[in-house]
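A.B. asks: output the structure for:
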Amino acid sequence: MSDPRHRSSPSRPRRFLVTLVACLVLWWVLTGGDPGGWIIGVPVALLAAVSVLVLPPGRRYRLSLGGLLIFMGFFLWQSFVGGLDVSRRALSPRMPLTPGFIDYPVRLPPGPALTFFMNVIGLLPGTLSVGLHRRRIRLHVLDLRMPLHASLSRLEYRVAALFGLRLEAS
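C.D. replies: As a prediction, the model looks like this:
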């Protein structure tokens, strides 16, 4: 019997077909099924699918179904709260903003989970990930007075749970 942790990567033709179908479905959804969009969509999908033949496969990872469900709820709530907060700040006559940069010491291991974490940081109110140097993420924030480290730590914990990982000690 084979150990599921040591499965080999899917074959190149399979990766090509999966990528092609995924891109075509995504294009169909984005264009609302408009037949005129296929003039651009098919060549772009083909180029994306060909890229999997040229680029090496990425590292395999697994997602936790329970972690995914919890993360979806967390993501929706944080998106709503973040949108309200940014709207409140932008529409306030005083415009309570103190923009600047902060560094956050990351505990996720390098790989897909860390990349995902850096991409979803923007769902927190007034934050945007701008870079990673060694084990610190540089963030642009709308207000340096916001208590962001606790929010970032909660988000990092949720991402770790989503990917079935344990956070490294800081």
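A.B. asks: okay, CA-based contacts and neighbour counts for the rest of this
C.D. replies: Will do.
A.B. asks: hang on, residue 57 packs against residue 11?
C.D. replies: No: assessed by CA atoms under 8 Å, residue 57 is found out of contact with residue 11, at 9.8 Å.
A.B. asks: among the two, which residue is more densely surrounded?
C.D. replies: Using other CA atoms under 10 Å, the more surrounded residue of residue 57 and residue 11 is residue 57, with 13 against 10.
A.B. asks: to compare with the earlier structure, here is another sequence to fold:
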Amino acid sequence: MKYFTTFVTLLLIYLLLAGFVVEEVILGSAVSAVLTFILFKYIDFNVDVTLPIKLVKFVFIYIPVFIWKLLLANLDMARRVLSPKIPLNPGIVKVKTDIKSDLGKLTLANSITLTPGTLSIDVEGEYIYVHSVDVKNKNEVEISKNISGPFEKILGGIFK
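C.D. replies: Here you go, the predicted model:
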């Protein structure tokens, strides 16, 4: 199964770069077979059967929520910049996450960083350290809910 998955992945990458002409499919198959044979002992991954379901969740649920939160954060930052007295209360907060996967934590940290007004500084264990331009309160649970709540709920269902 791992050999087949590696072969198909390499072939699809080749065909996306070269084109879907009969000669390219034949050549791409040969090149992908040789590369799969060479790389097989170095590649270590597990094929997840639920990947298509997770991909659909990511594209149709997570991305719209992320875009909405991105829009709200941009409007909030524009309001802060355009107001006569810039309302800032900067600080570094410790956001607890229940996501165990490294890829899930990376996605969460990048999502936090991409929304204006927040910057992920470090990921350590189950915590993400975030610099925020407005730390409204000192309660760690409320801060975590405000910064990562909507992202983490969806990403927790995608990345275990």
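A.B. asks: let me see the TM-score of these two.
C.D. replies: With the length set by TM-score structural alignment, normalised by the length of the second structure, the two chains reach a TM-score of 0.64; 129 aligned residues with a CA RMSD of 3.0 Å.
A.B. asks: what lines up against residue 156 of the first structure once you look at the second structure?
C.D. replies: Taking TM-score structural alignment, residue 156 of the first structure has residue 152 as its aligned residue in the second structure.
A.B. asks: and the gap between its match and residue 15 of the second structure?
C.D. replies: Distance from residue 152 of the second structure to residue 15 of the second structure, counting by CA to CA, to the nearest Å: 35 Å.
A.B. asks: now the residue positioned nearest the centre of the second structure: which helix or strand?
C.D. replies: Central residue of the second structure (CA atoms, centre = their mean): residue 107, 2.7 Å from the mean position. Using DSSP states H and E, residue 107 of the second structure sits in helix 102-114.
A.B. asks: now that helix on the first structure. Mean distance?
C.D. replies: Helix 102-114 of the second structure, aligned to the first structure and superposed, deviates on average by 1.8 Å (mean CA distance after the TM-score superposition for the first structure).
A.B. asks: tell me the buried residues in that helix?
C.D. replies: Neighbour counts over helix 102-114 of the second structure (16 or more other CA atoms under 10 Å) mark 104, 105, 107, 108, 109, 111, 112, 113 as buried.
A.B. asks: could you dump those to TSV with distance to residue 77 of the second structure?
C.D. replies: Listed next are the buried residues of helix 102-114 of the second structure as TSV, based on distance: CA to CA, whole Å:
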residue	distance to residue 77 of the second structure
104	26
105	25
107	22
108	20
109	19
111	16
112	14
113	14
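A.B. asks: any idea how far the longest helix along the first structure is from the middle of the chain?
C.D. replies: In the first structure, with assignment by DSSP state H, the single longest helix is helix 65-91. Distance of helix 65-91 of the first structure from its chain centroid, counting by CA atoms, centre = their mean, to the nearest Å, is 14 Å.
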